[in-house]
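Chemist: Here is my input, please return the structure:
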Amino acid sequence: MSDRYQVDGAEGEFEPGSGGQVLRNLVGIQTPDDMDELELLLLSQLYDEVLLQQLPDRTLSAADLKHWHQLWLGNVYPWAGQERSVNMGKGGFQFAASGQIPRLLADFDRQCLSRWTPCGALTPDELTEAIAVTHVEFILIHPFREGNGRLSRLLADVMAVQAGREPLDYSSWEQRKPAYIGAIHAGFSNDYAPMCRFVAEAMAAGNDSHKVSEPA
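Modeler: Okay, the predicted model is just below:
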């Protein structure tokens, strides 16, 4: 994990014995592989609860995102579900300053979540734009110490399912990671067109993969 972010402050502390590779945690995990495995297992449980058992077919809020983060990582990190208190950067790009997060999340609530969710009444083009802008803005804020990218994908999937679509297929995002990161950076200048293209691809692939998996 040490190569993911540049972090200052207490939330940058690492688990003793991990060689600076794993964040200090509540379960004593010391290797990145073990932590990745645990986080993935817990994330699958979160997806099951949010998407399958209790889909929030209503207006979403930043409080929902904090709740999901707590459900996911609350038994792993003491700061799960809380806005980060440290400044963070990645690959020379700085995310929002920690002191700005409360204001930015309030803006995100008003300008994205309250504006577009629930997504059932959106046209396909409106849904694409809604997911793209929401995804970019959430990533730029980066409100949590860890797990922002994965939580932003869950949010995109919830928005898609609210609109009667399947969850997105993110394989093209992984295959074209530099272009995806470029789309995020473009959003910093309010240019969301690159991310709209990524979202449109992921939505089409998600619905196509579901059709293939359906019995004849």
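
Chemist: alpha carbons only for contacts and neighbour counts from here, please
Modeler: Fine.

Chemist: Please give the element, helix or strand, for A121.
Modeler: For A121, there is no enclosing helix or strand under DSSP states H and E.

Chemist: show me the contacts for it.
Modeler: If you count contacts by CA atoms under 8 Å, 6 or more residues apart in numbering, A121 has them with A163.

Chemist: Now the second one, please; I'll put the structures next to each other:
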Amino acid sequence: MAKATRSADQADSLHEQVLNNKLSITAPDDINDAELFLLHKLYKHLFLPELTVSKLQFSDIRNWHQWWFSTLYTWAGELRDVQMSKGGFPFATPQAFTKEIPRFETQYLNAFPLLPSLPEDEFIQLLARCHVDFVLLHPFRDGNGRIARLLLDVMAVKAGYTPLDYTLWNDNKVFYFKSIQAGVAGESQHLERLIRDALPQRQ
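Modeler: As a prediction, the model looks like this:
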């Protein structure tokens, strides 16, 4: 439980402005605390007493988002319908979801039952490509980074590891962002390094 909780604690970003929410929360610290509390509950639901995920589809990821955010936001679990970017980096258009989500599911999620048998190097390469593609897809209005990390954690536990320790990622955000950009260009070795450093020993 401690390792799953630690992973949930390592949020990728905090709100400086508060999105409209069901609880009429207006203070950034309060909405961040609420999101973290609910993320803890989601981690416990998925990982305790053991991983409850036996197969993985994109609908499961939407369900995680809905389960996490439904207390706070009306759009929990819904795919975004507006174009988004960050730091001049454009994410996939909503119109591309009909093609890109099935591709993501086929390329990564369908491999879920095979993860325990993958050699570590091959597994890390798969995680790196999966993470880059999910970040680029950016399917939700908010919470994409934390859901992307949850997906890595679920895949890691399925493969016989414990959830990743993202401390190094949080301490080196510029390198992480550049690693994502390099991954989009087909150079995933930098993100593979980050994943290898964050991945505990296989159990």
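
Chemist: Q94 of structure 1 pairs with which position in structure 2?
Modeler: Counting by TM-score structural alignment, Q94 of structure 1 corresponds to P90 in structure 2.

Chemist: how many neighbours does its match have?
Modeler: 13 (other CA atoms under 10 Å).

Chemist: Nearest spatial neighbour of it, chain-adjacent residues omitted?
Modeler: M84 (6.3 Å; CA to CA, 6 or more residues apart in numbering).

Chemist: Make sure that neighbour is actually in contact with P94.
Modeler: No - M84 of structure 2 is not in contact with P94 according to CA atoms under 8 Å; the separation is 9.2 Å.

Chemist: give me the number of residues near L23 of structure 2?
Modeler: 10.

Chemist: need the contact list for H210 of structure 1.
Modeler: Here H210 of structure 1 is in contact with E166 (CA under 8 Å, 6+ apart).

Chemist: Show me which residues of the helix or strand hosting it are buried.
Modeler: Using DSSP H and E, H210 of structure 1 maps to helix 193-213. Buried residues in helix 193-213 of structure 1, defined by neighbour count with 16 or more other CA atoms under 10 Å: P194, M195, C196, R197, F198, V199, A200, E201, A202, M203, A205, G206.

Chemist: can you redo these as TSV with distance to N148 of structure 1?
Modeler: Converted to TSV, the buried residues of helix 193-213 of structure 1 look like this (distance: CA to CA, whole Å):
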residue	distance to N148 of structure 1
P194	20
M195	17
C196	19
R197	21
F198	18
V199	17
A200	21
E201	21
A202	19
M203	20
A205	23
G206	21
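
Chemist: Pick out the most distant pair among those.
Modeler: P194 and G206 (18.6 Å; CA to CA).

Chemist: returning to what we had before: what separation do you get for the residue nearest to P90 of structure 2 and V18 of structure 2?
Modeler: 17 Å (CA to CA, to the nearest Å).

Chemist: cool, and P163 of structure 2?
Modeler: On the measure of CA to CA, P163 of structure 2 and V18 of structure 2 end up 29 Å apart.

Chemist: between those two, who's got more neighbours?
Modeler: P163 (28 against 16).

Chemist: That one matches what in structure 1?
Modeler: By TM-score structural alignment, P163 of structure 2 lines up with P167.

Chemist: helix, strand or coil for its match?
Modeler: The three-state label given to P167 of structure 1 by DSSP: H, G, I helix; E, B strand; the rest coil is coil.

Chemist: Excluding chain neighbours, what is closest to it?
Modeler: D157 (4.6 Å).

Chemist: and the one you found, what does it touch?
Modeler: L51, E166, P167, L168.

Chemist: Then L126 of structure 2?
Modeler: Y108.

Chemist: Am I right that it sits in a helix?
Modeler: Yes - assessed with three-state DSSP, L126 of structure 2 lies in a helix.

Chemist: pull the longest helix from structure 2.
Modeler: Under DSSP state H, the helix in structure 2 containing the largest number of residues is helix 28-47.

Chemist: what stretch of structure 1 does that one fall on?
Modeler: The aligned range for helix 28-47 of structure 2 is 32-51, by TM-score structural alignment.
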